[in-house]
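Visitor: model the structure of this input:
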Amino acid sequence: MNMSFFDQFTSPCLLGIPLILLAMLFPALLLPTPDPRWINTRLSVLLTWLLRLITKQLMMPLNKKGHKWALILTSLMTFLLLTNLLGLLPYTFTPTTQLSMNMALAFPLWLATLLTGLRNQPSITLGHLLPEGTPIPLIPALIMIETTSLLIRPLALGVRLTANLTAGHLLIQLISTATTVLLPIMPTISLLTSSILLLLTLLEMAVAMIQAYVFVLLLSLYLQENI
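Guide: Next up, the predicted model:
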């Protein structure tokens, strides 16, 4: 029984073929395609407004050099947002609950920001490893600490997204199981747990949106340090 709670986090397979790629591509099918007509649909207008809002929020802390990353960051934000929200639907799979996938997103983008800083301003980028005015005896220890904090950034990005989504999904499944079990025994308590489940679902929707925004925002902040 306890092992079945974690079955939702295993990658689904059909005839031995993993379906995680299909789960990653499905959100893109819900986006409206560009229309050659002069007047757009309400969905297209809403999506355009949302993309402009997201791009404005992400590009605000960056200078003009960082605006080249607008397409990458906005696309990543849209992908994570749709994937996290669609994963809350019944009989669905959330690819972002897999640490391997989140690390595959976090590590290359973090490395790209670091290499951008080493190419454009190597002295400033390396200077972050040693704060100005550090006493000489503390220099080796501070360099090791700052290097460790720099290298752990992609791991923190991936683990943060994975842990928050996994904990929310697991808690929803636990409370929904308790609601189903208590329904024939104690209907009043079951009604109370179902109301808690509704509130938790709304909270998990907020967490799904916030974690997608935090993931991309931290990447933009890492980019800001290196441009």
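Visitor: rest of the way, CA atoms for contacts and neighbours
Guide: Will do.
Visitor: contacts for the host helix or strand of residue 85?
Guide: Assigned by DSSP states H and E, residue 85 belongs to helix 70-86. Helix 70-86 has contacts (CA atoms under 8 Å, 6 or more residues apart in numbering) with 24, 27-28, 51, 54-55, 58-59, 92, 94-96, 165, 205, 208-209, 212-213, 216, 220.
Visitor: buried ones among the residues you listed?
Guide: Neighbour-count burial (16 or more other CA atoms under 10 Å) applied to those gives 24, 27, 51, 54-55, 58-59, 94-96, 165, 205, 208-209, 212-213, 216, 220.
Visitor: how near is the spatially closest residue to residue 162 that is not a sequence neighbour to residue 37?
Guide: Spatial nearest neighbour of residue 162, chain neighbours left out: residue 97 (4.8 Å); criterion: CA to CA, 6 or more residues apart in numbering. For residue 97, the distance to residue 37 (CA to CA, to the nearest Å) stands at 39 Å.
Visitor: please provide the structure for the following sequence as well, for comparison with the first:
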Amino acid sequence: MALNLFDQFMSPAFMGIPLMALALTLPWVLLPTPSARWLDSRVSTLQNWFMCQFTRQLLTPLNMGAHKWAVIFASLMSFLLVINILGLLPYTFTPTTQLSLNLGLAVPLWMATVIIGLRNQPTATLGHLLPEGTPSPLIPMLIIIETISLCIRPLALGVRLTANLTAGHLLIQLIATAIFALMPTMMLTAALTMVVLFLLTLLEVAVAMIQAYVFVLLLSLYLQENT
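Guide: Predicted structure coming up:
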């Protein structure tokens, strides 16, 4: 059977056994775990500093009621960051290129923010569906439009993460294939293309980090509206 470029995004399997659970849990082994020593290692200290800076920056504009989500946001950020970056290594699989996984993360968390808003401030939450001063003939149409825009948020979260990572991986594979095709005949062009591939790989590392941050940032904005 002929392979195509999208085969790299298929869920991995070994002897018919899906390996998605292994791809999701194995990256956690690479993270340093807390120890009982008085002084942590340099890696643990760097990790703690990064998580503290990220949590402080993310939760500063939020209300005190939203600070309960600090552990969830920090864990989700580290989870997405590690998986996205490890997916750029050869012979690895990026679970976040699967739309089902991204929607599985986005829908429950988005639904939780909506439920919190309906429980704590139902009037303000429902008031977002109808802007103040709307003419009476436009009220039914605006309510329908705002409801659709509210329900499409988790889909936008999942599609954004999936599309950015998938596009980057496809572009890297296309340029790498072009390099192998050009090496026997046009060595100089292949060398220049390899430089482009190196720069694109650096860009994809930045994209992997930024997309993990954007995913959590948008969830925090949704939570800010409902607290």
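Visitor: follow-up on the earlier one: which ones among the contacts of helix 70-86 of structure 1 lie within helices?
Guide: Here DSSP state H is the test, and the contacts of helix 70-86 of structure 1 give 24, 27-28, 51, 54-55, 58-59, 165, 205, 208-209, 212-213, 216, 220 as lying in helices.
Visitor: what is the nearest of the residues you listed to residue 132 of structure 1?
Guide: Each of those was scored against residue 132 of structure 1 by CA to CA, and residue 220 proved nearest at 24.4 Å.
Visitor: that closest one and residue 158 of structure 1, how far apart?
Guide: To residue 158 of structure 1, residue 220 of structure 1 is 15 Å away according to CA to CA.
Visitor: next one: residue 36 of structure 1
Guide: For residue 36 of structure 1 relative to residue 158 of structure 1 (CA to CA), the value is 39 Å.
Visitor: so these two - more neighbours on which side?
Guide: Counting neighbours by other CA atoms under 10 Å for residue 36 of structure 1 and for residue 158 shows that residue 158 has the greater number, 23 against 7.
Visitor: can I assume that one is in contact with residue 108?
Guide: No. The pair residue 158 of structure 1 / residue 108 is not scored as a contact, 11.7 Å apart, by CA atoms under 8 Å.
Visitor: surely residue 204 of structure 1 is in contact with residue 168?
Guide: Yes. With contact defined as CA under 8 Å, residue 204 of structure 1 counts as touching residue 168 (6.0 Å).
Visitor: between these two, who's got more neighbours?
Guide: Neighbours per residue (other CA under 10 Å) separate residue 204 of structure 1 from residue 168, with residue 204 holding more: 22 against 19.
Visitor: residues contacting the counterpart of that one in structure 2?
Guide: In structure 2, the residue matched to residue 204 of structure 1 (TM-score structural alignment) is residue 204. Residue 204 of structure 2 makes contact with 88, 168, according to CA under 8 Å, 6+ apart.
Visitor: and residue 204 of structure 2, how far from residue 169 of structure 2?
Guide: 8 Å.
Visitor: what does residue 62 of structure 2 give?
Guide: Counting by CA to CA, the gap from residue 62 of structure 2 to residue 169 of structure 2 is 35 Å.
Visitor: the more surrounded of these two?
Guide: Here residue 62 of structure 2 and residue 169 are compared on neighbour count by other CA under 10 Å; more neighbours surround residue 169, at 22 against 16.
Visitor: so what's the more buried one closest to, chain neighbours aside?
Guide: residue 88 (7.7 Å).
Visitor: Three-state assignment for the one you found, please.
Guide: Counting by DSSP: H, G, I helix; E, B strand; the rest coil, the backbone at residue 88 of structure 2 sits in coil.
Visitor: that one: neighbour count?
Guide: Using other CA under 10 Å, the number of residues around residue 88 of structure 2 comes to 19.
Visitor: need the counterpart of it in structure 1.
Guide: Alignment note (TM-score structural alignment): residue 88 of structure 2 maps to residue 88 of structure 1.
Visitor: also residue 126 of structure 2?
Guide: Residue correspondence to structure 1 (TM-score structural alignment): residue 126 of structure 2 is matched to residue 126.
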